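K.L.:
can't give you the sequence, but here's the structure:
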């Protein structure tokens, strides 16, 4: 290995250490609140509201894994982004670039939210909810413990709504709490380009959700796309179409473009 390569590697390692340490917050007192009838608590790295200072924290561990024999050419083309032969650990340089791109996308999304008409958003929510029988407003998530079906999370401060379904034993209560407590993997923050990636619902925190609507139905997947289509695209934060996960996965494998994006105006 040449001296130039060693020097560049040392420079990137130092830059990575400096930037990743700067991004990671220190331990803070836990924040606790009662929200929609349930207790929510922040962790040491995430608050109860979305926060740029706590967004895009570097994590070098890849969130996905697949073997080289599944797609050798694609695997080999990605070698430069990994430190190890198994493609489990991302390089410092890739992580630094990913963080910068993700923060730029965060800023573009926030500017986009600010540009939206709040009265139009409220009218769109009212129209979408009223157009589907069985949709009710949720004030206490405990009443939806174990109840499966469809739900709509409304983030009024950002003029965004998210439509989801669950058939798990925990029901709608558990699924929404999962959204609130889950953090989108660092290497999956971007879904498309910097100027088009929709900010993931799991990047928002509990108190960002200001209203919830739900419907207990036997076939929530059949209703999901209908509810999504009731919202103008600019107000919807879903990154993929609705429907059964296995069918969506199949569509992706056969080359169907399932990525939902939006045009984010470039900011100075």
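P.N.:
Structure received. The structure displayed is predicted, hence computed values, not measured ones.
K.L.:
please count neighbours and contacts with C-alpha atoms only from this point.
P.N.:
Noted.
K.L.:
correct me, but residue 213 touches residue 137?
P.N.:
Yes. Residue 213 is within contact range of residue 137, at 4.3 Å (criterion: Cα atoms under 8 Å).
K.L.:
settle it for me: which of the two has more neighbours?
P.N.:
Comparing residue 213 with residue 137 by other Cα atoms under 10 Å, the one with more neighbours is residue 213, at 17 against 13.
K.L.:
and the helix or strand encompassing residue 20, what does it pack onto?
P.N.:
According to DSSP states H and E, residue 20 maps onto helix 3-23. In terms of contacts (3 or more Cα pairs under 8 Å, 6 or more residues apart in numbering; DSSP states H and E), helix 3-23 is packed against helix 92-115.
K.L.:
for the helix it packs on, list every residue counted as buried.
P.N.:
92-96, 98-99, 101-103, 105-109, 111-113 (16 or more other Cα atoms under 10 Å).
K.L.:
before we move on, the earlier item: run the angle between the helix holding residue 20 and helix 92-115 for me.
P.N.:
Counting by axes from the mean of the first three to the mean of the last three Cα atoms, to 10 degrees, helix 3-23 points 40 degrees away from the direction of helix 92-115.
K.L.:
buried set for helix 3-23?
P.N.:
So helix 3-23, judged by 16+ other Cα under 10 Å, has buried residues 12, 16, 19-20, 23.
K.L.:
put this next to the previous one:
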């Protein structure tokens, strides 16, 4: 049975899995579903049409599923979907989506969301990301798997951040960040590629060499973006082991709508 503190308020209709823990003074609204093993700390508010998976750890004072900070929002039943095994620290604010997009804000699995992080409406965050304290992403932002946002990173609406990318502290993004890139500053600049992160994730020497070459083509050889894209696509033939990494980069560059940080 769920372990619910007597001071918590659970509205009729809320669905709590077995072994869910709800701390003192937390409020769980009627359209919320929380999966087994998830712990909700004290003084949290979880509202809206919010679905939370298994084995999440939600710390005190988090606010999840609130209305989007969008003047066009008219109380439509849009959603927030959170996966499994996420850590959501103090004062995080995640909003539901809007009908101007797909109507869903989503956070995948195994993410580490530090204090005061904000997911605005219609954001899509993948798996195994890290958002350091006060990382804030505006509406419709897409963040790929394994990305790391440094403390006080601010991201403009509709920006895309590729898988394995990393931002330094205080970075302000108005353009897309390609996969594997390390960017920092305001305005931001690409400093390097995420070598240490790739080593930790078990990338082979051949794959790392291909990622390094893609970084050189984008940032170190004075090529136009179109020329760099063509040269990157050719790498798949030269290094078959890195074909998926090349496809990841090529697909991202082909879909970039705001230009990329260069």
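P.N.:
Looks like it came in fine. Because the structure is a prediction, the values reported are computed rather than measured.
K.L.:
can you calculate the TM-score here?
P.N.:
Here the TM-score for the pair of chains, by TM-score structural alignment, normalised by the length of structure 2, is 0.27; 118 aligned residues with a Cα RMSD of 5.8 Å.
K.L.:
ok so, going back, nearest to residue 174 of structure 1, of the buried residues of helix 3-23 of structure 1?
P.N.:
Within those, the smallest distance to residue 174 of structure 1 is 29.9 Å, found for residue 23 (Cα to Cα).
K.L.:
how close does the closest one get to residue 96 of structure 1?
P.N.:
Counting by Cα to Cα, to the nearest Å, the gap from residue 23 of structure 1 to residue 96 of structure 1 is 11 Å.
K.L.:
cool, residue 223 of structure 1 as well?
P.N.:
From residue 223 of structure 1 to residue 96 of structure 1 the distance is 41 Å (Cα to Cα).
K.L.:
over to residue 6 of structure 1?
P.N.:
For residue 6 of structure 1, the distance to residue 96 of structure 1 - Cα to Cα - is 18 Å.
K.L.:
same question for residue 178 of structure 1.
P.N.:
From residue 178 of structure 1 to residue 96 of structure 1 the distance is 28 Å (Cα to Cα).
K.L.:
with residue 124 of structure 1 instead?
P.N.:
Distance from residue 124 of structure 1 to residue 96 of structure 1, by Cα to Cα: 39 Å.
K.L.:
which residues touch residue 150 of structure 1?
P.N.:
Counting by Cα atoms under 8 Å, 6 or more residues apart in numbering, residue 150 of structure 1 touches 163-166, 172, 214-217, 220-221, 223-224.
K.L.:
host element of it?
P.N.:
strand 149-155.
K.L.:
immediately after that strand, which helix or strand?
P.N.:
Using DSSP H and E, the next helix or strand after strand 149-155 of structure 1 towards the C-terminus is strand 160-166.
K.L.:
report the angle between that next one and strand 149-155.
P.N.:
Relative orientation of strand 160-166 of structure 1 versus strand 149-155 (the same axes, to 10 degrees): 160 degrees.
K.L.:
packing partners for strand 160-166 of structure 1?
P.N.:
The elements that strand 160-166 of structure 1 packs onto, with contact taken as 3+ Cα pairs under 8 Å, 6+ apart, are strand 149-155, helix 171-181, helix 220-229.
K.L.:
tilt between the first one and helix 171-181?
P.N.:
Translated: strand 149-155 of structure 1. With the same axes, to 10 degrees defining the directions, strand 149-155 of structure 1 sits at 40 degrees from helix 171-181.
K.L.:
so for strand 149-155 of structure 1, what gets flagged as buried?
P.N.:
In terms of neighbour count (16+ other Cα under 10 Å), strand 149-155 of structure 1 has its buried residues at 149-155.
K.L.:
swap in the longest one?
P.N.:
Within helix 171-181 of structure 1, the residues that qualify as buried are 171-177, 179-181, counting by 16+ other Cα under 10 Å.
K.L.:
check which element follows that helix along the chain.
P.N.:
That would be, after helix 171-181 of structure 1 and using DSSP H and E, strand 211-215.
K.L.:
check which helices and strands that next one sits against.
P.N.:
The helices and strands touching strand 211-215 of structure 1, judged by 3+ Cα pairs under 8 Å, 6+ apart, are strand 136-137, strand 149-155.
K.L.:
between it and helix 220-229, how big is the angle?
P.N.:
Going by the same axes, to 10 degrees, strand 211-215 of structure 1 makes 140 degrees with helix 220-229.
K.L.:
now residue 173 of structure 2. Nearest residue, chain neighbours left out?
P.N.:
Sequence neighbours aside, residue 155 is the residue nearest to residue 173 of structure 2 in space, at 4.8 Å (criterion: Cα to Cα, 6 or more residues apart in numbering).
K.L.:
these two touch, right, the one you found and residue 172?
P.N.:
Yes. Counting by Cα under 8 Å, residue 155 of structure 2 touches residue 172, with 6.0 Å between them.
K.L.:
please determine how far residue 104 of structure 2 is located from residue 50 of structure 2.
P.N.:
With distances taken as Cα to Cα, residue 104 of structure 2 is found 10 Å from residue 50 of structure 2.
K.L.:
the two: which is more packed in?
P.N.:
Shown here are residue 104 of structure 2 and residue 50; by other Cα under 10 Å, residue 50 has more neighbours (27 against 23).
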